[in-house]
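**Q** what's the 3D shape of this:
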Amino acid sequence: MVKKYSVLLCLSISLILMVIAASLYPGGSLFDKNSIGFGWSKNFVSNLFAAKAINGSENPGRIWAVIAMAFHSAGYGIFFINMSKKIPSVQWAKILKFIGIVNIVFIFLIATPLHDLGTISIVLTLFGLFTITIYILKSKLHFLKFCCILCLLTFYCFFFLFGFGYLGLAVIMQKVYNASAIILVLALEYFTNYEDFKEIKSAGQKI
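**A** Here you go, the predicted model:
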């Protein structure tokens, strides 16, 4: 029972702990160093992992954010490993399994001084979701096709806004793409199975 719902449990616990971390955040944002508390439309999630808040105060919510990220890492890792069992192509199944294992390690690094290295996990997650999207687009899961495309678009929109300095919009889009990714991951985890993909052909041959 626990194994079946492990992804849901990990991501749910992660969200709860992240909300706790946000509620304990002293204050300060990219736009106002003297603001009080954590603003979901003003602060990046990464602010929760700093030892000190932007306003200079000690951040008591950091430990909860780190633990939340650990559960988030586990949830995404388990998801990719489970999806690898649904993909009939041995080659792509191994790649998804690899992404799952590496994700558990690298996503957690986002909450440490090695967070720059942790960005590798974001690239791997995008690649993994892109790979799964290709299979979904070839399947008969029409609603999930829309969900996959929408999720990837929110990722790209965030990187575009952040890269070009539209930080006010990027802060909001960060929450949007995280929410869309979590919803997509849960939908793929619990509403797809091996039979959905076994007849898919690649390069004119059955995978």
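
**Q** going by C-alpha atoms from here, please, whenever you check contacts or count neighbours.
**A** Will do.

**Q** which residues are in contact with whichever strand or helix holds His72?
**A** In this structure, His72 sits in helix 62-84 according to DSSP states H and E. By CA atoms under 8 Å, 6 or more residues apart in numbering, the surrounding residues in contact with helix 62-84 are 6-11, 13-18, 20-21, 25, 48-51, 92-105, 107-108, 111, 128, 185, 188-189.

**Q** would you do the same for the sequence below? I want to compare the two.
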Amino acid sequence: MIYLKGLLKFLPTIGILLFIGIYIYASKLYPGGSQADLNAVGFDWSNNYWCNLMLENGLNGVKNKAQPIAITGIIILCSSMIIFFFQFANHFEKHRMWKMIIKISGTLAISSAPFIFSEYHDIMTSVLSISGTVVIIGMIRALYNNQLPFMMVMGICCILIIGLNNFFYYNENLIQYGPIVQKGAFILILSWTIGLNLISNRKNVP
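**A** Below you'll find the predicted structure:
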């Protein structure tokens, strides 16, 4: 029972690792087509976005077998991140208002993520970016108060790469680099999340 309780504390990390595995597996099932070449075969790590895996058909028009797997992956990731935001707020933030800001903005940001593959892609991307920036600002504040400078700097880098990701996505001259920036954002933010999950649990070991 004690072992299970301890394991539950690391659900965000477990969920992120599962997501990464699912992401890689889904990419192998993607039929093809990217922003660089609509007739390409397979998933192009340099030119395909994560949301391409969640389309009903590949950009080349072929039925996308990766869709249900990719959607499962994003649901696991979102669930894991919501748990993480609540854990983080409870462990690191003492101010009641900021604790609520982290929980609410974090949940709002992550809840919009599954809809980025729908017809509301651009709206949901904006909601995700704005809410994500708010929650990260709240987290940076908490990390500063808890004297965790390295994790605070990583949080600032997360904000910068979110902004960079949007800048590239909405700039016709730079959109070709968008998929690479998106993957960089994934790596940085998920690494930061895992690090904080480990730190918060180590901090609360009796």
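
**Q** what ranges do the strands span in the first structure?
**A** 201-202, 205-206 (DSSP state E).

**Q** as a markdown table, the ones you listed with mean neighbour count and distance to Ser57 of the first structure would be great.
**A** Below are the strands of the first structure laid out as a markdown table (neighbours: other CA atoms under 10 Å; distance: least, CA to CA, whole Å):
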| stretch | mean neighbour count | distance to Ser57 of the first structure |
| --- | --- | --- |
| strand 201-202 | 13 | 55 |
| strand 205-206 | 10 | 59 |
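
**Q** which one, of the ones you listed, ends up nearest to Leu137 of the first structure?
**A** For Leu137 of the first structure, the closest of these is strand 201-202, at 11.7 Å, according to CA to CA.

**Q** and that closest one, what other elements does it pack with?
**A** Here strand 201-202 of the first structure touches no other helix or strand, going by 3 or more CA pairs under 8 Å, 6 or more residues apart in numbering; DSSP states H and E.

**Q** so where is that strand in the second structure?
**A** Aligned by TM-score structural alignment, strand 201-202 of the first structure corresponds to no residues of the second structure.

**Q** try stretch 58-67 of the first structure
**A** So stretch 58-67 of the first structure sits over residues 63-72 in the second structure, by TM-score structural alignment.

**Q** quick check: the gap between the aligned partner of Ala93 of the first structure in the second structure and Lys65 of the second structure.
**A** Residue pairing (TM-score structural alignment): Ala93 of the first structure is matched to Lys99 of the second structure. In this view, Lys99 of the second structure and Lys65 of the second structure are 40 Å apart by CA to CA, to the nearest Å.

**Q** need the residue closest to the centroid of the second structure.
**A** For the second structure, Phe186 is the residue whose C-alpha lies nearest the centre (CA atoms, centre = their mean; 5.7 Å).

**Q** quick one: the counterpart of that residue in the first structure and Asp116 of the first structure, what's the gap?
**A** For Phe186 of the second structure, the aligned residue in the first structure is Asn178 (criterion: TM-score structural alignment). Distance of Asn178 of the first structure to Asp116 of the first structure, given as CA to CA: 19 Å.
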